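In: Sharing a sequence plus its predicted fold:
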Amino acid sequence: MLARKLIDSHVHLFDHSAVSYSWMPSRGKILTEPHLPEHLLGSGLKAEIEGMVFVEAHSDGDAFLAEASFGQHLMDTDPKVVAIVADAPVERGAAVKGDLEALSRHRGLRGIRRFPGNPGRSLDEDFLAGVRLVGRFGLSFEFGIQHWALPYALEIARRCPEVSFALNHIALPDIKHDLREPWWSLIGQMGALPNVVCKISGAIAGADPVDWKPEQLRPYVVRAINAFGVERCMFGSDWPVSDLTHHYDAWVGVVEDALSGTSEAEKDSVFRGNATRHYRLTSPS
């Protein structure tokens, strides 16, 4: 595989001494250690990372403000960190305005990611009001969901056409059991909405973590790309959670293969250009 220049739209950067994530130790020992830009950039990748988007990682309690501050600190100290997607309690409705004001003091803030454990609550009026407020702050709202919550995300995007949305990890279809429907149909409906973009990221988490195969992933990745079009898809890694199942370059290869029928300009849009536009970044050289 040739070195692919890219902007990674989905990276989790953390240090437990700065912000606590109690869920991580149970997922794997590697997640108990700090994961900072230099750890990713120094891991012997074939891919050439020009920039990475800091994405919230479900910090404990009300640590979302501290987490965003940590993200801004990384931006201030490493030019490869180019944007922040933070957490915020949008279920508070209008009351989340103060939190959004505080978060917006960080120059790198570009989005908010939040979804309730009970997806039915996402259609509550307060949650929808909070999502609309995110849009009024000029921010993207990101869906970090699994396939079974896709109907709720679809309804939110339909009810909030003025808000820009980003669907993470192609909504994690059940690739392990090849459970195509209803994901297959719903991803097509989501792709038909002009206010939604899709991160081609993290899908290996829906496959067998030990025995996944590229040919199992390909139909799902191709389906997502076809549903949204190359102009509304962004490459993302989900690093370092991804390290639990695969090497970074392996996922780059999966996405490259799914884009095999596209032009080099279209590939560059997925790997760099679309993230640059969506997150309002300085264009890569």
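Out: Sure thing, it's come through. Please read all numbers here as calculations on a predicted model, not as lab measurements. Numbers count the residues shown, from 1 in each chain.

In: Could you use CA atoms for every contact and neighbour count after this?
Out: Noted.

In: and the residue nearest to residue 281 when sequence neighbours are not counted, what is it in contact with?
Out: Closest residue to residue 281 apart from its sequence neighbours, by CA to CA, 6 or more residues apart in numbering: residue 82 at 7.0 Å. By CA atoms under 8 Å, 6 or more residues apart in numbering, residue 82 lies in contact with 51, 52, 53, 54, 75, 108, 281.

In: The fourth one reaches residue 87, doesn't it?
Out: Right, residue 54. No. Using CA atoms under 8 Å, residue 54 is not in contact with residue 87, being 11.3 Å away.

In: so is the residue nearest to residue 281 in a helix, a strand, or just coil?
Out: Counting by DSSP: H, G, I helix; E, B strand; the rest coil, the backbone at residue 82 sits in strand.

In: Quick one: buried ones out of the contacts of residue 82?
Out: Using 16 or more other CA atoms under 10 Å as the burial test, those include 51, 52, 53, 54, 75, 108, 281 as buried.

In: take the one below as the second:
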Amino acid sequence: MNSFDEKIIPGTIDAHQHLWQFDPVRDAWITEDMKAIQRDFLANDLLEVLTESGVEGSIAVQADTSENETAFLVEQAERNDFIKGVVGWVDLCSPAVADRLAFYREGSRKIKGFRHIVQAEPDDNYLLREDFCRGIAALGSLGFTYDILIYPKQLPAAIRFVEKFPDQRFVVDHLAKPLIREKRISPWAEQMNILSGHPNVFCKVSGMVTEADWQRWNADALRPYLDVVFETFGPERLMFGSDWPVCLVAASYREVIKVVRDYTGQLDPAASAAVMGGNARHFYQLEA
């Protein structure tokens, strides 16, 4: 069991970070302009940055479409109490998906949900595939969540997708990756407003710095996008996530968390605490 020092802010949870043992072939998405993260990032590295920023724990999220990585993340979480939960990968299109989900439900209390890298799929309507939706339908009875990782162009499909599953807990990763670098708000803002009309859909305040200009971003560049999600989802359905170590190509962990802490500083303390950890605890059903 790992312990934290006096810097820890009770209840603060990073709802989105990654761990990996870097493999240049498997991790080909980490391109030459991302050299800062072309290395291993393991639990001890994570513990250091969490402690420095007063974060109590985190959710480890898949970055590779393999059950091998899911097993790796579960192992890391079982060995390190500060990793409160895992969002893994399983083939949701497989005819055997129900059996695989049952295996995970029985295997570890640390696995909380699943994700597929839909943003990488050439079909913008991938979320609506019959076999994929069959897999999503199997999640709810076992209490698993689903993280929606998409680009803005896939938001119309995402809206139709969540309409199919009113009782499934969904969370949109990285604000659906708005075009911050291009300073574009529409139609992303209008589509996020529609998506937020479904009370079972949450949103992670994460991944913004890597959608902005990596060298010249500042808090003012991110504020219009924060304004949209705080107005639409409200602080009761938003959760802070760092997207560490991916964020390191554009900003340090401290810089990323400062943006959200400064923004939530204008809220009442209860709302700020919800965004910075309470909502993640509720959504992922984390143990106290």
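Out: Perfect, thanks for sending it. Model, not experiment: these values are computed from the prediction.

In: hmm, back to that, and the residue nearest to residue 281 of the first structure? What does it align with in the second structure?
Out: Matched to the second structure by TM-score structural alignment, residue 82 of the first structure sits across from residue 84.

In: now residue 184 of the first structure
Out: Using TM-score structural alignment, residue 184 of the first structure lines up with residue 189 in the second structure.

In: do the same with residue 249 of the first structure
Out: Applying TM-score structural alignment, one finds that residue 249 of the first structure aligns to residue 254 in the second structure.

In: Near its match, how many residues? Count them for me, please.
Out: Neighbour count of residue 254 of the second structure, defined by other CA atoms under 10 Å: 14.

In: That one should be in a strand, yeah?
Out: No. Counting by three-state DSSP, residue 254 of the second structure is located in no strand; its state is helix.

In: Tell me who's in contact with the residue lying closest to it once chain neighbours are set aside.
Out: Using CA to CA, 6+ apart and skipping the chain neighbours, the partner closest in space to residue 254 of the second structure is residue 53 (6.2 Å). Counting by CA under 8 Å, 6+ apart, residue 53 of the second structure touches 7, 8, 253, 254, 257.

In: likewise residue 54 of the second structure?
Out: Per CA under 8 Å, 6+ apart, neighbours of residue 54 of the second structure: 7, 8, 9, 12.

In: The closest residue to the second one other than its chain neighbours and residue 249 of the second structure: what is the separation?
Out: Leaving aside its sequence neighbours, residue 8 of the second structure sits nearest to residue 54 (CA to CA, 6+ apart; 3.8 Å). Between residue 54 of the second structure and residue 249 of the second structure the distance is 22 Å, computed by CA to CA, to the nearest Å.

In: all helices of the first structure, in order?
Out: 37-41, 64-77, 97-103, 125-136, 150-159, 183-191, 214-228, 248-258, 264-268, 274-278 (DSSP state H).

In: how about CSV for the ones you listed, with distance to residue 13 of the first structure added?
Out: Rendered in CSV, the data for the helices of the first structure read as follows (distance: least, CA to CA, whole Å):
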stretch, distance to residue 13 of the first structure
helix 37-41, 7
helix 64-77, 8
helix 97-103, 17
helix 125-136, 23
helix 150-159, 26
helix 183-191, 28
helix 214-228, 25
helix 248-258, 15
helix 264-268, 24
helix 274-278, 18
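
In: looking at those, which is closest to residue 201 of the first structure?
Out: Across the helices of the first structure, residue 201 of the first structure has its closest neighbour in helix 248-258 (8.2 Å, CA to CA).

In: Mean per-residue distance, the closest one versus the second structure.
Out: Mean deviation of helix 248-258 of the first structure relative to the second structure after superposition (mean CA distance after the TM-score superposition for the first structure): 1.6 Å.

In: Grab the nearest non-local neighbour of the equivalent of residue 128 of the first structure over in the second structure.
Out: Under the alignment by TM-score structural alignment, residue 128 of the first structure pairs with residue 133 in the second structure. Using CA to CA, 6+ apart and skipping residues adjacent in sequence, the residue nearest residue 133 of the second structure is residue 127, 7.1 Å away.
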